[in-house]
Every structure is written in C-alpha cells, then in structure tokens.
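> sequence and computational prediction follow.
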Amino acid sequence: MKKALIFPGQGSQFKGMGKGLFEKYPEIKIKAREILGYDLEALCLEDKDDLLAQTQYTQPAIFTVSAMHYWEYLKENPKPDFLAGHSLGEYNALLASGVFDFETGLRLVHKRGALMAAASGGGMAAILGTSAEKLKKLLAEGGFDGIDIANYNTTSQIVIAGQAEDIRRAVTYFEEQKIQAIPLQVSAPFHSRYMKNAALEFEQFISGVDLNPLHIPVVANTTANWYTSAVKETLGSQIAQSVRWVDSIRFLMGNEVTEFKEIGGHILTRMVADIKKNCSPLTHHKSSVLSGNEKKVFLGSKDFCRDYNIKLPYVAGGMYRGVASPEMVIRLGKAKMFGFYGTGGLQLNEIENGIRQIKTALNNGESFGINLLHHFGDPETEWKLVDLYLKENIKYIEASAFMQMTKPLVYFRVKGLGKDAHGNIISSNQIMAKISRPEVAEVFMNPAPERILKQLIAEGKITEQEAEMAREVPVSQDICVEADSGGHTDAGRALVILPAIRTLRDQISTASRYSKPIRIGLAGGIGTPESVVCAFMMGADFVLTGSINQCTVEAGTSDLVKDLLQEMNVQDTDYAPAGDMFEIGAKVQVLKKGVLFSPRANKLYTLYNHYESLDELPVNIRKQLEESYFKKNLDEIWQEVKNYQLSKGNSSDIEKAEKNGKQKMAMVFKWYFGFSSRSALNGFSDRRVDFQIHTGPALGAFNQWVKGTGLESWRARHVDQIGEKLMHEATLFFEEKVNTIYNN
C-alpha cells in the first residue's frame, strides 16, 4: 500500500495563493526577489497589475507556493513513496526528491516560464467527453495533421495544441460533431512540436546546472515511467512533448499506489478520481525504479563526439542525389549534430553550390561532412571531387561503395596529416568508410597502400614526410558497418557482420600499434530506440541513420515520395538492380509499396542477361517496354542516351556501344533507372508507379514507433528532432532494462 504526492501545474494559480505561508518562510521571499527581481508575495496575494495569469509570472509563483505547501506537509507527515507533477508541477516533484534545491529550481522555472511566454502564434483547446482514440481519428479525418495532443488529463478531458487558425477550425469542427471544445487563454501551443525551439534553448540552459540523484522516485510526464538519470534531457523535452497524465497515474496505480495526495490544490485530485474510476493499472516496468545513485548513462563513444565536435554519437548519412540536402546538414549542424551532404549523382557545380550554402549557414565552428561516392570506372570524377573538397577545406568525407583503395581517397587523407608540438601525428582530414564486407574494411583499417603513396610522391602531390606519417595511421579512423539498408546493400546482418568487423579491427590495431583506436559504427536497420540500444550493446561507437531521414521536412526529395514513405511498414521493401552498377548485378533496396519500379527493374536485368542486343528482344516484349516502362520508342531512348554521353565528352563509349549490342542494351536500360530516380525526386505524378525510392525497413519500424504521436506526419519530422528523440529514448530504454534486471 503506497502513497504518492502529486503537484499541480499552470492553471492552478489564483489571487491570494500562499496566504499564511510567506510569513512562515521569510527567507523564501528574499531569495525569490533576488532571483526574479520582483516581490513574489505581493504578486501572489494582491496581483494589482493582473500579472498572475501570465506564464512568465505564473510558473515561478506556483512553484514557490507549492514548495512551501510541501514543507508544511512534511512537518506532520513522513516522506511519500513516490512523486509526480503535472507539467510545471514536475519541478516540485523533483525538488521534493532532492534533485535540486529551491534556488536552483526557481531559476529553472523562471527560465522555463520566460521561454514559454516568449513563444507565440499558436493556441490550445480542451476537448471534453471523448476518448483519445476517437479524438485522434477525428483529427486525422478532419485533416488536422498540424495539431498535436498536448495533455492527456483524464479519459474524457484532452488538450490539443497547434497553430491558432488550426485550433479555431478544430473547435468549430468538433462542435459540429457535437463534441465540446473549449479554447484556452494561452499565448502559445504548449507541449507540442511548435515548442521545440523553446525546448532546445532550455536544454542548453539546464546543461550548465548541477543536479543531484533522485532520493524518491518521480514519474516523468513524457514517458509515464520513472525518471532516470537523464533528468536534464527529460525536462528539456517535456516542454515540447505531451503530458501523459492518465498513463502516469495508471503507472503509479500499477506500482501499488492507493493514496494520492495533491499538494496545494484540488484540480489533480478530481483528475485522479476520474482515472481511477475508468482505467486499469499499468503494471509494465514495475520494477524499474532507479536508485538515483547510478552514473549518467552515455551510449556510444565520447571520443567520437569530441573529435567531431558534436553532442551525440549519431550521424545522418549522405543519401544519393542530394536527398541528404544542404538544409538537412545545416539543421543538424545548428543542433550540434552531424550529417553528410549526399553528393552521389550530382553535377560538380551542384555540389560546389551545396557546399557553399552549408558553409555560409554553419559559420560558428559547427561540424559537417560531404559524401564521396565511388565512381566505378571513372577515376577522373573522383579526382575532381577530392580537389573540390580540399579547395573548400572540407574536413570530413563519407566514402561509400568503395571496393578498393583509390588514389584520390589516399590523397585526401594524407594532405590532412601533420604533427603537434610533441611530435604526435594529427590529422585534420577524416574519412568515414561505409563498408559491408570484411575485405573492404581491412583496406580502410590499414595504412595507405605503399604503391599509391609512391605514385603520389612521384606525381608531386605529397611529400616524403607526409607519406611517412601516412604509414603510421589507418586510412579511416572511423569505419561504419552497413548492414541491410536502403540503396546499395549486400543485405548483411548486423548481428553477424558487426562482431566480425570489430574482431578484424582489434587484430589490425594490435598488429599496426596505432596510437589511436579505430572506431566502429553501425548503419542499416536503425529506426527505433531498441535498434539504437542493440547497436551500442554490440559494441558500436556510433550509429548512422539513412532511411528515416528522407521522410523529413529537410529531405531533398518530393512531397509525393515522402507521402509514400510515411505509409510504409517493415515489409514494404524489395531488392532491385543498381542503375550505376547494372552490368555486374549490384543490388539496391527500394520501396515496393505503391510503385512498380522493383519488378520492372528486375525484368530489365533478366532481359539483359537473356538477350545479346535490343534487336533480339521479342516483338511483344519490346512493345511492353516501350508502352509501359519507357513510354517512348527504344530508338528514341538510345538517341537521348547518345546525346547525353556526347555532351559529356564520352564519344568512345558511344562508339563501343554502336559496335556492341550488349553494351548498347545496357545503356538503354540504364536510362530507365536514371529517369525513375529523377521522377521520384521531382515528384512527377504521372510517373508515380516508376518511382525509384531507396529505403530500408528501418523507416517502416520508425513509422510504427511514432504512429499516433506528433511525429506521425512527415511534415512534423525534422532531422535533428528525430535523432535526438531516438538517442534520448534509447538511453531511457537502456536504463530501464538494466534496472529491471538489477531489481529482479
């Protein structure tokens, strides 16, 4: 039989609050005036200027009065078993748990109130007499994808938040449905996606505050579960996430709480009575209470974060044709996170413009990287890219689809080598190698091949001293193991390949006696907190995501593609030939739901293997290709291909194809792959069935994870927010499981 104290939040204020308490705690009046700059007692008792209802004044007032009520309660009662608070009230719960003292708590609340008061342009409304499930359905049916559920107060009292006009329309819509909707007098859409900027600013503020361990377990609004050691992150995210009050009370009920005592009010008492009457206890995670004395968990490598000047060991990979756009890289960089600009398939001038756009926006030392896709049979293009990267002072590149070491890669790595004042080798140019095979990983883990170093010396591109340093360091300090993923894939399994690559790393590092360890990351299948935890538990130093990022606001692809991706599940992908390596049968993983690209691409590859030229194709097959696949005569396609290659100066390729029917057929078929990509990226609705959309099942898993939340619509997904949420929830999940094991 357990007891929980609960603390009210904003909305519980009234003129005269704290009467009889301020004289008992004169030191509180003094401290409050020092921190706030005004007389809090006069505000609470008299409110002559009608300020008490304004958020920046309301929050410090409620926090202070609730604190005094709690201290009065302790004079005659023992400490409770558990604590909880509704939104702002959570700060009083943490105060009661000993996480911070009164002065620190008041400073936090003062900052929180100011940030929330500064937000504008939105509104909130209370929806009465309907369930959460029905409300979500009605919002979806009414097309209100810009509205979030802010508070789950009771089974029949739910608060929504969004842009002011959306809230006005929603209120009218619900009234037409005979559902009571009451607009709330607030200045902003609290506890919604629109408070993200305020949440991020608060996280920066609280990052410099020292906190203590919890001495009494506290339930977090955002998770309806126990607070872990990640107090700062949880308080930061609380501003922009739903208050899950119903599930919080049910969770306490599931932990044998039979008595709920509200401190300083009666609003929550009525809510609890409704919840107890209409809901069953939540019994999951019952034994996961943290002692509060554990160290703060940090998943992944802190060295990785230091070297890349980022806050999380989390990377967004460089998706093809600028899907990983400059906007995506900029958004991540401003959030002190890391992303690679996806340059594969772009022209040199496009890449240069993208780099300059990024550098203009990230001008305060933020980190970012650029993808370098291996150009099969075209070393000249690789040289042009590396020369551009060095000219633009790019320090981080992501090497993708390489099967062996190339001179441009070695050149980039070696030109960044030098020595510090103590004679230690340092490198400003870093290559993150994405690999899916041990033999390729071995090439990147070893120093640069001697033959390439000698060639570069002979060509005058590097010095003997640079080559000597290159012999003592790996080509890549960071290796990213790519399991089954979107785009080019060997369909590897993370459970198999990651341990094998880590073993290989240990062997090579020992033999080479590197002064700095090689780090191993994991990509492919990263789309939920559980998958993130699995990656780190298997020994990954960092994680890299791809598919989930192309269904965000910042992704450089069409809205039609994002609409399709938002609806996919884990089973909605297939394998198709890769257009850039069509002849050798390389595969890419693509979306199959709602499109026909995969079966059509596979049909083309089958025809290529079965026939020696276009002239050998049966009449009915040729007709099918021209009418359904290409929607053009094959001779017209060949003329387009020919003109394009000649414009690039590839006349020799055309001459060979004119003499070799097999090669000509390959070039015509590959036109379809290029066109299907362009159609998807540009959103050509009349060619929707032919969209080539690279993606892995991780996005399907992500979609299911966020279903029914504010992130269900891609229009509410921002690349930095989903990365932060994944890492934060992964940490909570890890701590929860560890403590469940410990307590059991």
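That came in fine, so what should we check first?

> going forward, measure contacts between C-alpha atoms and count neighbours the same way
Fine.

> tell me which element Ile479 falls in.
strand 478-482 (DSSP states H and E).

> for that strand, packing partners?
strand 430-435, helix 438-445, helix 494-512, strand 519-523 (3 or more C-alpha pairs under 8 Å, 6 or more residues apart in numbering; DSSP states H and E).

> comparison target below:
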Amino acid sequence: MLAYVFPGQGAQKKGMGGALFDEFPEIVAEADQVLGYSIRELCLEDPDSKLNQTEYTQPALYTVNALHYYKKIKDTGRRPDYVAGHSLGEYNALLAAGAFEFAAGLRLVQMRGALMSRAAGGGMAAVIGLSEEQIREALRANQLEKIDVANLNSPKQIVISGSKADVEHARPLFEGMKDVMMFVPLRTSGAFHSRYMQESSKEFEAFLRSYSFGGLAIPVISNVYARPYRDADIRANLVKQITHSVKWTESIRYLWGRGVEQFEEMGPGRVLTDLIARIRTEAEPLIVDDNEPLNGNKSLDDTSAIVSFPTVPAIESPQDHTMDQVTDRLAGISAVSLGSSQFKKDYGLKYAYCTGAMYRGIASKEMVVRMGKAGMMGFFGAGGLKMPQIEEAIHYIKERLDPDQAAYGLNLVHNPSEPWVEEQTVDLFLKHGITVVEAAAFMSITPALVKYRAKGLKKNAEGQVTASHKMIAKVSRPEVAELFLSPAPERIVGKLLEERKISPQEAEMLRIIPVADDICAEADSGGHTDGAVAYALMPAMIKLRDEMMDKFGYRKQVRIGAAGGIGTPEAAAAAFMLGADFIVTGSINQCTVEAGTSDAVKDLLQQANVQDTEYAPAGDMFEMGARVQVLKKGLFFPARANKLYDLYRQFNSIDEIDGKTKAQIQDKYFKQSFESIYEKLCASYPQVVEKARQNPKFKMALIFRWYFSYTTRLAIQGDEENRVDYQIHCGPALGAFNQWVKGTALERWQNRHVDQIAEKLMLETAELLNRRLALFARTPAANEAQPSGLDHVPAGAGR
C-alpha cells in the first residue's frame, strides 16, 4: 500500500518548485490571483527575503507541495491509498483527498500563516534522546507544567513549547539528564501548537465558518488524533491543529499497521522521508481495532499538544539557525557536528568547512569576505599575484572582517624557480598580521615556511608552545606530509638563526612542534594534483599522523582534512566517514558569483560534467613535470600544453625543433614569435638572462612557461577571441556538483554564492548520513525488502 506525505514549514528553500511552475501555469496564475503577488518569484528568487517569514512561507509551501502532487498524478496516474501531512502539510493532504479546491485551500493557508505570524512571547526547543513519557515526567517533577509537549517527530525527537522564559528555564534541567543527546532552542516568536495559541485558534475558527468542505475520497490521517478524518470533523480538526499535537510518530505507526509500506514525500526536500526512516527503526507498527472510532478515544487536553518543528516560523535574523540546521540537529547527525570540534574552535568556525585558494585571486577577496561573514573560512588565492595586488586584497579583507570574529587566510604557493618570492610573500603576511596560511604545492620545507611558523611562537603558563600563526599544509603525498608533521629541519632553523631572521627562543620552540598545525590531504583535484585517490590517501595520512604524534610526543592533535573531488553531499559524507576532521572545496567555488574570473569561464564551467577535465603540465613547475587538472571541454589548452612539455622533454633547445612545429606553435599557440616573448621575459626578469644564455634548454622552458601565464590571463580576462586557449584549473567535483543542482536555482552560476553552497553542502551531507545510517540500522530482512533505488534519492532533490 502507498501513502503520500506532505511536509510542513521548515522544508522551504529558495528555488523550490523549479520547472513545476512552467508545467502548471493555470495553478500558478490562480495562486497569484489569490495572494496578490507572484508565487513563482517568491519561491525561485525571493528578492525581498520573505520566503522564511511565516505568512509567506505557508502559502508558498502549500503551493509547491500541490505542484509536486499534481506532477506525480500526471506522471503516474496512481492515487495513493492514504495521505498525511505534517502540520501545514495536512492542508495538502486534504486537497489531495478532495476536501477543497486548490484556491480555497490556499486562502485557508494564507489566513493561518497570517495568524501564526502574529504570535509573540513564546519559545520552543527540541529535546533529543528522551521519550514522551520521560519528558512529561521531568516537567511534572520540576514544576514546569506550563510547558506543553509540542511535537512527536519520532520516538525520541520531541519539541516542547511554552513561554520563552519557561523554556529557557527548562534548558539546564534537560541538558543535565544523562540520556539527553541535545537540547536545541528554536528561533520562534510564538509557542506554536500549544495552549498559548488559543487566541489564534479562535480567530481561525471564526474565519472557517464561511467555508464548506467536500467529502474525502482518500483517507487523511489527522495530526491531532493520528487516525483518519471523518468528513464531519474537518473544520473542527483544523481549528484544534493550531493548539494541539502533530502526532507524527503515531500517524506513521498507524499507517504502517494498516499495511502501508511505501511512503512518498510530495514537496521539496526529504524532511519527512528521514523522519519516517527513523520511526521505522525505533518503533513498531500500530495495530488497532478496525471498529475503533475514527477520531480515537484519547483525551485531548491542551497539555498534550505536540508541535512539529516545520511549523516553527523562519529565522528572525541572519545569525539565527536556519530550519534546515534545526532539522539536521533533530535528526541526530548535524551539519555543525561534522568534523573536529577542536578544529572549529581553534579557527572560530561554524562548520568544519573551508574554501581553498585558487591562484591569481580566483579565490577572490570577495569570496573570503563572504565566507568569513557566514562563520566559515576562505583562503585568498595569492599565488601568482604581485605583492601590491596581495597587499590590496589584505586591506580589503581586513576592512570588512574583524579578525576576532571571522576567520580567513591566504595561501602561500611553493615557488622553486623563484624562492625569493616565497620569502617576500611571508614578509608581507607578517607585516599585516596574517595569522592563517594555506601552504600549497610544497615538496619540501623551505626557509619561508619555517620563518612564518617561527614568528608568533610562545610558551604558555604550563610551558606548552602555542602558535599564533597557524598553517594548514595541503599535500597529496605521504612523504611530503611527513615533512610537515615533523619539526622544522635543523639545517633551516640553524641558517635562519645564523641570519638573525629568528630568535634563539623561536629556534628552540620550532624543535618541539610540527611545521603545520593541520594537514589537508588533497585527492584528485583541480590545480596541482598527483591524481591521488581519497579512499586510499585518507587512511594512509591518518595513520601517518598518528605515528608522527607518537614519535615526537606532540601534545596537540594535528588534524587531517580532505580536499579534492568534493562537490556533492555523497562526496563530503565519504570524506567525513573516512575520518576527515574538516573538508576543503575548490573547483565548485570557481563557478560562483564571487570567483575572481571572467563570466566566459563561468559559462564554460557551468556546462562541465565529470568527464570534462584533463591533466596538463603545471606552468610554475614546468620543468619538474608537475601536473594540474584543467577543463578540456571546448578548449585546446590541454592538448597544446602537453605538446609543449613533450617537446621540452624531447629536445635540448628550440633550435632542434622542426620548422613546421615551430611555426605552428608561434602562429597558433603563442600568436607571436619566440624571440619577441624572450625579449619581454628578459625585460621583466633580468635575473634569468645570463642563465638563459648559457642554457638553451632553460631558455626553451622559459619561453614555453610564458604560454601558461598567457592562457591563464586570457581566461581571467575573458578574451573571447582566444577562448580556445583558456587555462581553467578544474576537477571533476564541479561536474558532479553541476549534476547535483541541475533543475534547481543553483543550476545557473549567477545564483551560486560560496557561503550558500557551503551551507547547502554541509546540511545535506548531514541529512544523507542520517538517512544512510538509518538504513544500515535496519534488520537484514528489512534491507532485503527495500525496493531497489528507493534509498538513493539525491540529497536536496527538488530544493
């Protein structure tokens, strides 16, 4: 048997409904006429940020739920055996059963939302880990009878409701109980679904007097009674729903006991799907007498009110928890619980999530600021920029972010051909008080790294060394990770000490701490890559970290993060399951509003799929054979770059290359002669002139490396005439991300913002983990009975 279930407030998300608005234009027009505003614009664009305001949320969600239902009927032609809705969603269940037409239901919901939005002075909180009986007993024993039990989402996921002061007073009580996993205050203005909503209930009752309701063609499970509606009780039940319980656990158990095995959620997201999975792992079917009165026989005193978190109004300010965050917390694993708590504490982060640096400012100052303001950390892509450009970015970031309130960092890229650039960059960082650095592409420890690490070291009262300058090393090879997990090399410490670039005290402290605070294990990614596989790399790095901790007796844990290939909840979930203390994203952030590259590049990236990348030589490490991963779809750069490296390996000078090939390179690749490029390079870098004269192969490498700088510049500037030569660093994570958000508002890069992507990715990773863990917890028989593919609905589908 089949039941359709409809979510309530809390499932709303900008972009919800997507293409459904085009598929059902008559319904959309009808909604606009009833509401007096564009429902499509509200749901897809939310230009005035009203979607999370209760009086707008409820009509919007009712409409989108209805569109999902109409789409399902249109595609399958099958009507369900039962319908049920979570709080607001019950109106969609009644619509599906024929109690009223779409427009009439929308008018009811519009009034309901308006009345609920007026409530003030109340508070709500979710208690995780206790049963209903345990919560009621705790309230009675502590003279907190003014608090109502508000929502039974699952057997041990319950919301309480009352005055704000009473709910806050109850917090230490519940947090002190050993079985309580979490106490989560909800950002609400009213004590919804409790005795304190009586005034709203009376007003709604008066409004309903002018309405008549049709007979129900499909059984609708009542929130108040957890039993099927009777036709005669529709009006009374809708009034009681405002002050009484949403008995979701009992409703699902009842349907389960009636033989319903298949539940399909009609609306955006998977809030109810996840709750149902939890109920089915924690409870048993409810078998009732078929002769039992349809409205049940339980007392309905106001203190039995049980409130659904989806009926909680939206966040009241940008700093408040979003409803998705609350949903994640209620589900067990939350977005904020993923990763290392100490990592988040050390860097002052909301999530164990960072945006990595992309060179030449593609990871822009605007990107860093946006992440910082959202409570997350971004790294500015300082690699390849001149010192004045880096300094300007530092000023921009520091003017907009208080370092005591927002974390940010800059990257330091290994520069083996120009080591003085590393030291100049470090000196600039020290001058401006940059306290977090991402060290990337290093194959050995350099003096610049050690100098940065030394500055800011001190000993606390217990004699423990602390570092005010933190370093996250991004590596993909264990032997390089071992260098960063070791104390600074003695030869470098001694040389810096001899040159008086560090003090004797700093040298002493360098000998007892690792070079890096944290290691980011980078699997196959955009930019510099060794093509590592995360499943093999992460366990090896974690084991190495543990061995090095034991070897050197470090007091503070070095965290191991994961990067490369992370563009979907599935990938992020895999990283955390592998033991990642934090994750770092890269490629997916290049195709956002904040990315410091051209619109032309973003247009190309938006079309990329997982197979549309290729490996090419790294321009900054050309002679060493280092590789980067780049976009290949529609571009000649990968093939041309590889051709140049093949020629470099094959010949000792440009003069040895045949005339036809040289002409092709100058005419098609460079669009100018080798000599003109060489003259420009000599003028810009006079220090390399003598070496180039004496070493023809070095001269060839110098000229060939120019092409890599040139192609990067073409891409960042969006040079349309030379589009085929764009060098765009990109890994397959972006292709996976594009497929994940296809059909949603995030399909277009113009709607992508780095902080919103981070939030969505972390929230839906937590949702996915809860869903998968619930499935793993089933008995073998239940797993075998699960229809193929039912558990593999993409996280966030339809959002």
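Good, I have the coordinates. Because the structure is a prediction, the values reported are computed rather than measured.

> what span of the second structure is the strand holding Ile479 of the first structure aligned with?
Aligned using TM-score structural alignment, strand 478-482 of the first structure spans residues 518-522 in the second structure.

> show residues contacting that stretch.
471-476, 481, 484, 529, 532, 534, 537-538, 541, 558-564, 583-584 (C-alpha atoms under 8 Å, 6 or more residues apart in numbering).

> and if you look at stretch 273-282 of the first structure?
With contact meaning C-alpha under 8 Å, 6+ apart, stretch 273-282 of the first structure is reached by 154-155, 246-247, 249-254.

> all helices for the stretch 501-650 of the first structure, in order.
Ranges of helices in the stretch 501-650 of the first structure, per DSSP state H, counting those that start in this stretch, are 529-537, 559-566, 597-610, 619-624, 634-647.

> re the thing from before, please name whichever of the helices and strands packed on strand 478-482 of the first structure is nearest to Gly460 of the first structure.
Closest approach to Gly460 of the first structure among these (C-alpha to C-alpha): strand 430-435, 21.8 Å.

> mean shift of that closest one relative to the second structure?
Here the mean offset of strand 430-435 of the first structure against the second structure after fitting is 0.6 Å, by mean C-alpha distance after the TM-score superposition for the first structure.

> and if you look at stretch 500-512 of the first structure?
Superposing on the second structure and averaging over aligned pairs (mean C-alpha distance after the TM-score superposition for the first structure), stretch 500-512 of the first structure comes out at 0.9 Å.

> so where is that stretch in the second structure?
Using TM-score structural alignment, stretch 500-512 of the first structure lines up with residues 540-552 of the second structure.

> can you give me how far that stretch is from the chain middle?
How far stretch 540-552 of the second structure lies from its chain's middle: 29 Å, per C-alpha atoms, centre = their mean, to the nearest Å.

> what about the alignment partner in the first structure of Lys760 of the second structure, neighbour count?
When the first structure is aligned by TM-score structural alignment, the residue opposite Lys760 of the second structure is Lys725. Using other C-alpha atoms under 10 Å, Lys725 of the first structure has 15 other residues around it.

> show me which residues of the helix or strand where Lys725 of the first structure lies are buried.
Of the helices and strands defined by DSSP H and E, Lys725 of the first structure is found in helix 719-743. Buried residues in helix 719-743 of the first structure, counting neighbours by 16 or more other C-alpha atoms under 10 Å, are found at 719-724, 726-736, 739-740.

> where along the stretch 1-150 of the second structure do the strands fall?
Per DSSP state E, counting those that start in this stretch, the stretch 1-150 of the second structure carries strands over the ranges 2-6, 82-85, 122-128, 148-154.

> now distance to Val426 of the second structure too, for the ones you listed, in TSV please.
Supplementary listing: the strands of the stretch 1-150 of the second structure in TSV, determined by distance: least, C-alpha to C-alpha, whole Å:
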stretch	distance to Val426 of the second structure
strand 2-6	56
strand 82-85	59
strand 122-128	48
strand 148-154	53
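
> nearest to Ile502 of the second structure, of those?
Here strand 122-128 is closest among these (C-alpha to C-alpha), at 52.2 Å.

> what about that closest one, distance to the chain center?
Distance of strand 122-128 of the second structure from the chain centroid (C-alpha atoms, centre = their mean) equals 25 Å.
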